[in-house]
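**Student:** Provided below for reference: sequence and predicted model.
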Amino acid sequence: MAVGLKEEALEFKKNRILEVASELFFRKGFTRTTLEEIATALSVTKPFIYQYYATKADLLADVCLRTTALAAERARLARENRGTPTERLRRFVNSLAHEVIKGRIYLAVYFREEQHLPEAARLKLQEDHRRFNRALMDLLEEGRASGEFTISDPLVAMQAITGMTTWAFFWFRPDGRLTAEAVADEMALLAMRAVGARSKRR
C-alpha cells in the first residue's frame, strides 16, 4: 500500500508538471518557454523538474505522447472488448471525443510543436498512430463483415471518424453553446451514421 501511495504521489507531481508545461507551451510556444518559467509557475526549483525530465524536449515529448498513447489504447480496447461492433464503435467515439476535449491543449501543442520533438519521441508517436489505425480499421472491418456497417472502404471511414473527432480540440470552447458531453454524444451519433449502422442515441 505504501508503495502504491508513493507511486500515486509521483504520478500526481508529474501530471502537474505536464499541465503547467503544456499551458506555457500553448501560450508562449515551446522555444520561448524556459524550464525556469515552468518551475516558477509550479512554485518549485528547476532541480525538482530534473527529477522527472532531463531536458525541455523530453518534457515536450510527454506532453505530445499523452494523447496519442491514450487514443491508441482506447482503440485497442474498442477492438477487443465485448459487445457488437456498433456498440463498441459508439462507445469508442464518445470516449475519444471526451479525451480530445479534455486534452485539447496537449493536442494543440502537439500539432504546433511536433518539429521540436526528439527522434525517439517521433518514432513513438508514429507507432501510436499505427496502433490506433490498425485497431480502428479492424473494428470497422469486423462491422462490415458482420453486416452491421454499410461502408465500401474502411480506410476512408477510419480517416473520416478520426478527423471529425480529433479536430474538436481546435473548435471546442468550454464556455460555448455545447457541453463536452453533448459534443461527444453528437460525435458518436455522426459516426454511427457515417458507417451506416442502425442505432439510436443512448
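**Tutor:** Arrived safely, thanks for sending. Numbers count the residues shown, from 1 in each chain.

**Student:** Every contact and neighbour count from this point should use C-alpha atoms.
**Tutor:** OK.

**Student:** In contact with T84, which residues are there?
**Tutor:** Applying C-alpha atoms under 8 Å, 6 or more residues apart in numbering to T84 gives no contacts.

**Student:** how near is it to E11?
**Tutor:** To E11, T84 is 35 Å away according to C-alpha to C-alpha, to the nearest Å.

**Student:** cool, and R82?
**Tutor:** From R82 to E11 the distance is 30 Å (C-alpha to C-alpha).

**Student:** Then E114?
**Tutor:** 24 Å.

**Student:** Now do the helices in this structure.
**Tutor:** 2-28, 35-42, 46-50, 56-80, 85-102, 104-113, 119-146, 154-166, 168-171, 180-194 (DSSP state H).

**Student:** Taking helix 56-80 as reference, get the angle to the longest one.
**Tutor:** Same thing as helix 119-146. 10 degrees (axes from the mean of the first three to the mean of the last three C-alpha atoms, to 10 degrees).

**Student:** One more to weigh against that first structure:
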Amino acid sequence: MPELAVAAKGVETTRETVLRTATELFAEHGYHAVGIRSIADAVGVKPASLYHHFDSKAALLSEIAHAATSRFTTDALATLEGPGSPRDRLAAVLHHHIRYFHDHRQEEAITRRDMASLPPAVLDDIQTARRAYHQAVTAAITAGCAAGEFQVGSPALAAFAVLDAVNGINVWFRPDGPIDLESLADHYVTMALDGLLQSADVGRPSA
C-alpha cells in the first residue's frame, strides 16, 4: 500500500501509524464512540486518506483484535507444545501471558469489550485461537497430573481458573505501584503451580 506524506506535520502516515492511533482512541473512548474523522484528525490527514490503508472502521477493529490474538497464541502454543516438563512449559507460558497482556493491554481490552462488533469470520478465528490456547493449557495440566507435578480434579476447569487469574492482572496492576511486573509474574506463577494446581479439589464435582 502507498505511503501518504503529511506535509503539515513533516511525517509519513503509515498503516502502523493509523493502527496505533485507532488503538489508542478505541481503548480510551470505546469503539462505537470513535469515528473515522476522529482517527483522521488525530493522525493529521483527511478521512479519505485512511482508506488507502483500511477500508472501514470495522477493518481497523478486526486488525487490532486479530493481530494481538494471533501473535500471542502462536508463541504460547509453540511453548506449550515444545520440549520440557509440563510444569516448566506452563510456567514459561504463564510468564509470557502476563507480560504480553500487559504490553498489549489496550488491544486486549478492545478485543474483550468490543468482540461483538467484529465481523463473524474474524470473531470465529479469534475464538478458535483462544480455544486452542485453553486446550493446550489443559493438556499441559493433564500431563503434569500424569507426571505427578500437579494434582487437580479437572484439568479443564483448573485451566479456566489459572487463566482467569492471570487475565485479571490488567484490571488492577499499575507500573508505578508497589510491585513491578516481573516480580508480580513470579508470584502469580508460583501461586498457580504450587497452590491452585496442587489442590485435588479443584474441578472435582461435589458429592
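**Tutor:** Now that the structure is in, tell me what you want to look at. Predicted model, so just to flag it, every value in this text is computed and none were measured.

**Student:** Same drill for E114 and E11 of the first structure, tell me which one is more crowded.
**Tutor:** E114 (17 against 12; other C-alpha atoms under 10 Å).

**Student:** Would you mind measuring from that one to F30 of the first structure?
**Tutor:** In terms of C-alpha to C-alpha, E114 of the first structure sits 10 Å off from F30 of the first structure.

**Student:** and what of Q115 of the first structure?
**Tutor:** In terms of C-alpha to C-alpha, Q115 of the first structure sits 10 Å off from F30 of the first structure.

**Student:** next one: T40 of the first structure
**Tutor:** 16 Å.

**Student:** Quick check on the two: which one has the bigger neighbour count.
**Tutor:** Neighbours per residue (other C-alpha under 10 Å) separate T40 of the first structure from F30, with F30 holding more: 20 against 12.

**Student:** Just give the nearest non-adjacent residue to the more buried one, would you?
**Tutor:** E113 (6.7 Å; C-alpha to C-alpha, 6 or more residues apart in numbering).

**Student:** aligned partner of that neighbour in the second structure?
**Tutor:** Superposed on the second structure with TM-score structural alignment, E113 of the first structure falls opposite D114.

**Student:** Would you check that that match makes contact with H29?
**Tutor:** No: D114 of the second structure is beyond contact range of H29, at 11.8 Å (criterion: C-alpha atoms under 8 Å).

**Student:** who touches M191 of the second structure in this structure?
**Tutor:** Here M191 of the second structure is in contact with no residues (criterion: C-alpha under 8 Å, 6+ apart).

**Student:** any idea how far V162 of the second structure is from it?
**Tutor:** The value you get for M191 of the second structure to V162 of the second structure, if C-alpha to C-alpha is used, is 9 Å.

**Student:** same question, A139 of the second structure
**Tutor:** With C-alpha to C-alpha as the criterion, A139 of the second structure and V162 of the second structure are 13 Å apart.

**Student:** how many other residues sit next to S154 of the second structure?
**Tutor:** 18.

**Student:** which residues touch the residue most central in space within the first structure?
**Tutor:** In the first structure, the residue lying closest to the centroid (C-alpha atoms, centre = their mean) is T67, at 2.9 Å. Residues near T67 of the first structure by C-alpha under 8 Å, 6+ apart: 99-100, 103, 106-107.

**Student:** which of those residues does the second structure keep?
**Tutor:** Retained in the second structure: 103, 106-107, out of the contacts of T67 of the first structure (criterion both residues aligned by TM-score structural alignment, their matches' C-alpha atoms under 8 Å).

**Student:** Any chance of CSV for those, columns neighbour count and distance to E23 of the first structure?
**Tutor:** Converted to CSV, those look like this (neighbours: other C-alpha atoms under 10 Å; distance: C-alpha to C-alpha, whole Å):
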residue, neighbour count, distance to E23 of the first structure
G103, 17, 11
Y106, 27, 8
L107, 25, 11
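
**Student:** Output the residues you listed in a markdown table; the columns should cover distance to F132 of the first structure.
**Tutor:** Shown next, in a markdown table, are these (distance: C-alpha to C-alpha, whole Å):
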| residue | distance to F132 of the first structure |
| --- | --- |
| G103 | 17 |
| Y106 | 18 |
| L107 | 16 |
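
**Student:** and which of the residues you listed is nearest L178 of the first structure?
**Tutor:** G103 (17.0 Å; C-alpha to C-alpha).

**Student:** how near is the closest residue to the closest one other than its chain neighbours to T34 of the first structure?
**Tutor:** Leaving aside its chain neighbours, G103 of the first structure sits nearest to T67 (6.9 Å; criterion: C-alpha to C-alpha, 6+ apart). For T67 of the first structure, the distance to T34 of the first structure equals 23 Å [C-alpha to C-alpha].

**Student:** same question, N81 of the first structure
**Tutor:** Counting by C-alpha to C-alpha - N81 of the first structure and T34 of the first structure are separated by 43 Å.

**Student:** who's more crowded, these two?
**Tutor:** Neighbours were counted for N81 of the first structure and for T34 using other C-alpha under 10 Å; T34 has more, 16 against 10.

**Student:** Quick check: closest non-adjacent residue to that one.
**Tutor:** Using C-alpha to C-alpha, 6+ apart and skipping residues adjacent in sequence, the residue nearest T34 of the first structure is K56, 7.7 Å away.
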